[in-house]
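# Okay, predicted coordinates and the sequence, questions at the end:
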Amino acid sequence: MHALLPFLLAMIVAIVLLNMWANQLKIAYPILLVVAGLFISFIPGLPRVRINPDLIFFIFLPPLLFEASWSISFKEMKKWWRIIGSFAFLVVFFTALSVAVAANHFIPGFTIALGFLLGGITSPPDAVSTGAITKFVKIPKSTSAILEGESLLNDASSLIIFQFALVAIGTGQFIWQQAALSFLWTVLGGVGVGLLLAWVFIQVHKRLPLDPSSNIALTLIEPYFMYWVAEQFHCSGVLAVVSGGLFMSARRLVFLNSASRIQSFSVWESFVFILNGIVFLIIGLELPEIIEGLREKGIPLQTAIGSGMLVTGVLIVARVISSYAALLATFIFRPNVMPRSGFTRRRWLMPLLLGWTGMRGVVSLAAALAIPITLDNGTAFPQRNLILFITFVVILLTLLVQGLTLPYLIKRSRLFDSIIEEEPEELTRQRMKQGLKQHVYEFLKNKYETEPNGYAGMEKFLKQWEERAKATDDSWMTERTKVIFVELLECQRQYLTELNKDPKIDEVIIRRQLYQIDLEEERLKII
């Protein structure tokens, strides 16, 4: 343990430095982390990184999914739920099937069941990689919402395939009727457990006298508890965390005070950054162990590399085909939501963009490492080392090939300039602030019109919200004035909550303004 601790601390330092370098180079930090882990793994004398397969899901997935569900715009998810659902479930199933067929035909020793196992592992695109890559280029709000929503749900669908394939490999049989019932329980049970526990956690936060530190500590353990309980009932822990996270995120203004929201934002951002960094470093650090396993099984490295490149090609082609199939289905069944005739270029380029955003990462690595070493009867799990190596090749190639070329294609070719058709963010922000100022001013005039005209605090408020002037000192801030000020802040929150129902308003802008209101409330406490 004493020998491993310096290595773990060095990993965190490396993650921070590589992230700084990635920002300077304007490339996604997962790419640098994977490559750095690969080079570090060949340094002699370093301890080998070994993770218990039974713990890999439980350690990394719950907090990563929980944080993602808090960050995503649920309004945008509802708006694009059809295409998100098709990519998260239908496209994942089609991709897994394509990998299964290709592996069965071209990779020696792979049965259909092993092919589906490999397909379930490699089919879900990684949200962290996609988000880190697209932050350096401007993409439409709708596209960003689709990618984020898909990333929340495709993990669950791919892991369902993974679990069913494990059962088929272990038992040697697959009964469709039982699989269908098991699938329904996995989905519905996972969502139900997540929603129920989320409601319980909200009541705990609301009813107990918790300070910000206690609130944040509870949010850190809640995703693990959701995941663990769902798995005890043999349903999807991933869906439990996602559904519970979305439920709690939509009610954050109800059960968390301003101090808890402000502090939790920083804590969770740092926590998730470290987790993601460790996982991507591990991807590179695991390579020597995987290659050693191939040698023990007598599998030539060239053959394994060829299999990895084959599966990578199948994954890319399957996703692009699925994207255009979704476009065709929309054109046939819902032509009213298709872009207008003046946007023909957008119509045909959007699927290409979605198809090229299939970088793999955390979930694929976690699933591959979670493959048991032996079957229930004690025999070695078939092709485990080759599956691990193929997964590594898929992650590396998709990050390097698609990850490095995606920003270049968008910026240099200018193919997607016509897609950016949303209202400019600055104009939206100005319109929101103008409406907010007018709303607060009317609130003051209507509720406190009986206040004496000479009341210094009220005059300051009216002046502040009518002219946006800043006071030179805080001597006017009496206890009575503070009460009114808190009411104004809550009034603003209510206005922004209603404004967020407008489909034209970007929820990210609303959340930024809510964060500013929280900061203002905390500043008020120290005056």
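Perfect, I can see it now.
# contacts and neighbour counts: CA atoms only from here.
OK.
# which secondary structure element contains the spatially most central residue of the chain?
By CA atoms, centre = their mean, the chain has its centre lying nearest to Ala68, at 3.8 Å. If you go by DSSP states H and E, Ala68 is part of helix 53-71.
# For that helix, which helices and strands make contact with it?
With contacts defined as 3 or more CA pairs under 8 Å, 6 or more residues apart in numbering; DSSP states H and E, helix 53-71 has these neighbours: helix 141-171, helix 212-232, helix 237-249, helix 258-285, helix 362-369.
# number of nearby residues for the closest residue to the residue nearest to the centre of the chain other than its chain neighbours?
Leaving out its chain neighbours, the residue that sits closest to Ala68 by CA to CA, 6 or more residues apart in numbering is Leu152, at 7.2 Å. Per other CA atoms under 10 Å, the neighbour tally for Leu152 reads 26.
# ok, now which ones touch Leu152?
65, 68-69, 127, 242 (CA atoms under 8 Å, 6 or more residues apart in numbering).
# Of those - the most surrounded one?
Val242 (29 neighbours).
# before we move on, back to that, which one of the helices and strands packed on helix 53-71 lies closest to Val337?
Nearest to Val337, of all the helices and strands packed on helix 53-71, is helix 141-171, at 12.8 Å by CA to CA.
# picking that back up, of the contacts of Leu152, which pair is most distant in space?
Distance extremes for the contacts of Leu152: the farthest pair is Ala127 and Val242 at 13.5 Å, using CA to CA.
# picking up where we left off before, format the helices and strands packed on helix 53-71 as CSV; extra columns: distance to Phe443.
CSV is the format used below for these (distance: least, CA to CA, whole Å):
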stretch, distance to Phe443
helix 141-171, 33
helix 212-232, 30
helix 237-249, 28
helix 258-285, 22
helix 362-369, 49
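# Return the most buried member of those.
Greatest average neighbour count among the helices and strands packed on helix 53-71 goes to helix 237-249 (a mean of 28), per mean count of other CA atoms under 10 Å.
# distance between the helix or strand following that helix and the chain's centre?
Following helix 237-249 in sequence order, the next helix or strand is helix 252-255 (DSSP H and E). Between the centre of helix 252-255 and the centre of its host chain there is 21 Å, according to CA atoms, centre = their mean, to the nearest Å.
# putting a second one here so we can go through both:
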Amino acid sequence: MHTILPFFLAMIAAIVLLNMWANKLKIAYPILLVVAGLLISFIPGLPVVRINPDLIFFIFLPPLLWEAAWSISFKEMKKWWRIIGSFAFLVVFFTALSVALITNHLIPGFTIALGFLLGGIVSPPDAVSTGAITKFVKIPKSTSAILEGESLLNDASSLIIFRFALVAVGTGQFIWQEAALSFLWMVIGGVGIGLSLGWLFVQAHKRLPTDAPSDIVFTLIEPYFIYWIAEQVHSSGVMAVVSGGLFMSTRRMIFLNSSSRIKGYSVWESFVFILNGIVFLIIGLELPEIVDGLHSKGIPLRTAIGYGLLVTGILVAARILSSYAALVATIIFRPSVRPHASSVRRRWLMPLLLGWTGMRGVVSLAAALAIPVAQDNGAEFPYRNLILFITFVVILLTLLVQGLTLPYFISRTNLFGSIFNEEGEELARKTMKHGLKQHVYQFLKDKYDNELIGHAGMEKFLKQWEERAKSADDSWMNEKMKVIFVEVLESQRQYLVELNKDPKVDEEIIRQQLYQIDLEEERLKII
């Protein structure tokens, strides 16, 4: 323990420093972390990092999925549900099937079940990697919503494939009828458990006398609890966490106060950043031990690298083909929602770039490390080290090759240059703020009409509100005015929540304004 603790503290410090360096270089921090982990692993005398395969999912997946569900725009997910659903389920299955068939044919002794196991591991793109890479270039909100929604759901579909393949490898048989029923229970049961527990947690937050620290602690516990309950009844813990997180995130204005929302955002941002950083460092740190395992099985390193290159090529090709298939299907069956572009060339370039966004990361590594060392009968799990090595090569290549070239391709092709309308976004923001001011003025007129007339404090209050309370003189803010001010802020929230129901309104602008209102309420508490 005294040896491991300083090492982990040093890992966290390295993660923070590497992130700073990545921001300065304007590259995605997962790329630097993987490379740094690989280089650090060659330092002699370092303790070997090993994580119990039975705990890898439980430690990392619930909070990462929970945070992603709270961050994504559910309205945008509903808007693009067809393409998100096709990429999250159909494309994942097609990718896993392609990997299974080709590896079964080309890798000696590699069964179809092992191929599906590998396919389930490497098929889901990583949201963290994609988000870290695309933050340095501008992409449309629709594309961002599709990538985020896909990554949120494809984790569930790929891990379901992984679970079935794991059973098939262990038992040597696969019964389709039982698999179909089990699949339905995992999906439907997982969603039902997530929604049920999400509702219970919302009620608990509303009825218990919680404050910001206790609310934040509860939100840290809740994803683990949901995941554990779902897994105990052999349902999908991933589906449960995703559905529960989406349910609660859409109701955050109801059961969390401004302090809980503001402080919780900072806590979760730091917590998830550390978790992601540790996983990406572990990817690099694990490689030497995986290579030793290959040598012990007599598998040449060059051969294993060739298999890794093969699987990476399959993944890239399958995703690009699927992207073009989705575009063709949309043009034929849903021409009204086809991608907008200034030219035919740009329209046909968009699926290529969408297919190039398939960087792998946290979920793939977690799934690979979760493969048991031995089967239930005590026999050694076949090809475990080879699968781990191929997964590492896939993650490394997609991060380095696709991750480093994607920003260049986007800026070079200027694919989204004609899509962005900064003046339109600014106009939408100004329209929202103007409507908000009109709403507040009418709210005050309707409720405090008698007190407005000739009341210097109320007149100053209105003026201060319009100037966003920037004045240093707060002596006029007595207890009565504070009560009114809080009512005004709550009225603004209700107005924005109703405004967000309009499908034409950008939810990101709404969330930014709600955050500003929360900050305003927190400022009021210290006056």
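Yep, it's here. Note that this is a predicted model, so its numbers are computed, not measured.
# after superposition, how close is the top helix by length along structure 2 to structure 1?
Secondary structure assigned by DSSP state H gives helix 301-333 as the longest helix of structure 2. With the two structures superposed, helix 301-333 of structure 2 lies on average 0.6 Å from its match in structure 1, counting by mean CA distance after the TM-score superposition for structure 1.
# what about the residue in structure 1 sticking out farthest from the centre, distance to Val440 of structure 1?
Farthest-out residue of structure 1 from its mean C-alpha position, per CA atoms, centre = their mean: Gly454, at 53.0 Å. Distance of Gly454 of structure 1 to Val440 of structure 1, given as CA to CA, to the nearest Å: 20 Å.
# Over to Ser123 of structure 1?
49 Å.
# If you count surrounding residues, which of those two has more?
Taking other CA under 10 Å, Ser123 of structure 1 and Val440 do not tie; Ser123 has more neighbours (35 against 21).
# Now for the more buried one: which residues touch it?
When contacts are counted by CA under 8 Å, 6+ apart, Ser123 of structure 1 touches 92, 95-96, 158, 315, 360, 364.
# ok, how many other residues are close to Phe87 of structure 1?
Neighbours of Phe87 of structure 1 (other CA under 10 Å): 26.
# contacting residues for it?
150, 154.
# mind checking the SS state of it?
Taken by DSSP: H, G, I helix; E, B strand; the rest coil, the conformation at Phe87 of structure 1 corresponds to helix.
# Now do it against Leu152 of structure 1, distance only.
Plainly put, Phe87 of structure 1 is 11 Å away from Leu152 of structure 1 if you go by CA to CA.
# how near is the residue nearest to the centre of structure 1 to Arg295 of structure 1?
To Arg295 of structure 1, Ala68 of structure 1 is 39 Å away according to CA to CA.
# ditto for Asp376 of structure 1
24 Å.
# Over to Arg431 of structure 1?
For Arg431 of structure 1, the distance to Arg295 of structure 1 - CA to CA - is 64 Å.
# try Leu166 of structure 1
From Leu166 of structure 1 to Arg295 of structure 1 the distance is 24 Å (CA to CA).
# Then Ile526 of structure 1?
Ile526 of structure 1 is 65 Å from Arg295 of structure 1, by CA to CA.
# more crowded one of the two?
Per other CA under 10 Å, whichever of Ile526 of structure 1 and Arg295 has more neighbours is Arg295, with 12 against 6.
# That one: which element?
Going by DSSP H and E, Arg295 of structure 1 is in helix 287-296.
# That helix vs structure 2, average distance?
Compared with structure 2 after the fit, helix 287-296 of structure 1 shows a mean deviation of 0.5 Å (mean CA distance after the TM-score superposition for structure 1).
# Other residues contacting stretch 367-386 of structure 1?
51-57, 109-110, 121, 159, 162, 170, 290-291, 293-294, 299, 304, 387-388, 391.
# start to end distance for that stretch?
14 Å.
# quick one: contacts for Trp185 of structure 2?
With contact taken as CA under 8 Å, 6+ apart, Trp185 of structure 2 is in contact with Ser235.
# and it, how far is that from Ala69 of structure 2?
On the measure of CA to CA, Trp185 of structure 2 and Ala69 of structure 2 end up 22 Å apart.
# swap in Pro339 of structure 2?
Applying CA to CA to Pro339 of structure 2 and Ala69 of structure 2 gives a distance of 25 Å.
# In stretch 340-350 of structure 1, which residues are buried?
Going by neighbour count (16 or more other CA atoms under 10 Å), the buried part of stretch 340-350 of structure 1 is 346-347, 349-350.
# can you list the residues you listed in a markdown table and add secondary structure and distance to His205 of structure 1?
Below are those laid out as a markdown table (DSSP: H, G, I helix; E, B strand; the rest coil; distance: CA to CA, whole Å):
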| residue | secondary structure | distance to His205 of structure 1 |
| --- | --- | --- |
| Arg346 | helix | 46 |
| Arg347 | helix | 46 |
| Leu349 | helix | 46 |
| Met350 | helix | 42 |
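# Nearest to Val137 of structure 1 among those?
Using CA to CA, Met350 comes nearest to Val137 of structure 1 of the buried residues of stretch 340-350 of structure 1, at 15.1 Å.
# Ile146 of structure 1 versus the closest one, what's the distance?
For Met350 of structure 1, the distance to Ile146 of structure 1 - CA to CA - is 11 Å.
# do Asn215 of structure 1 as well
Counting by CA to CA - Asn215 of structure 1 and Ile146 of structure 1 are separated by 31 Å.
# same deal with Glu451 of structure 1?
50 Å.
# Let me have the buried residues of stretch 340-350 of structure 1 in a markdown table, extended by distance to Ile83 of structure 1.
Converted to a markdown table, the buried residues of stretch 340-350 of structure 1 look like this (distance: CA to CA, whole Å):
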| residue | distance to Ile83 of structure 1 |
| --- | --- |
| Arg346 | 16 |
| Arg347 | 14 |
| Leu349 | 16 |
| Met350 | 12 |
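# just curious, which of those residues is nearest to Cys235 of structure 1?
Met350 (34.6 Å).
# and the closest one, what does it touch?
Going by CA under 8 Å, 6+ apart, Met350 of structure 1 touches Phe416.
# which parts of stretch 66-81 of structure 2 are buried?
66-70, 72-77, 80-81.
# got the contact list for it?
If you take CA under 8 Å, 6+ apart as the criterion, stretch 66-81 of structure 2 is touched by 84, 142, 145-146, 148-149, 152, 223, 241-242, 245-246, 248-250, 268, 272, 503, 507-508.
# Good, wrapping up.
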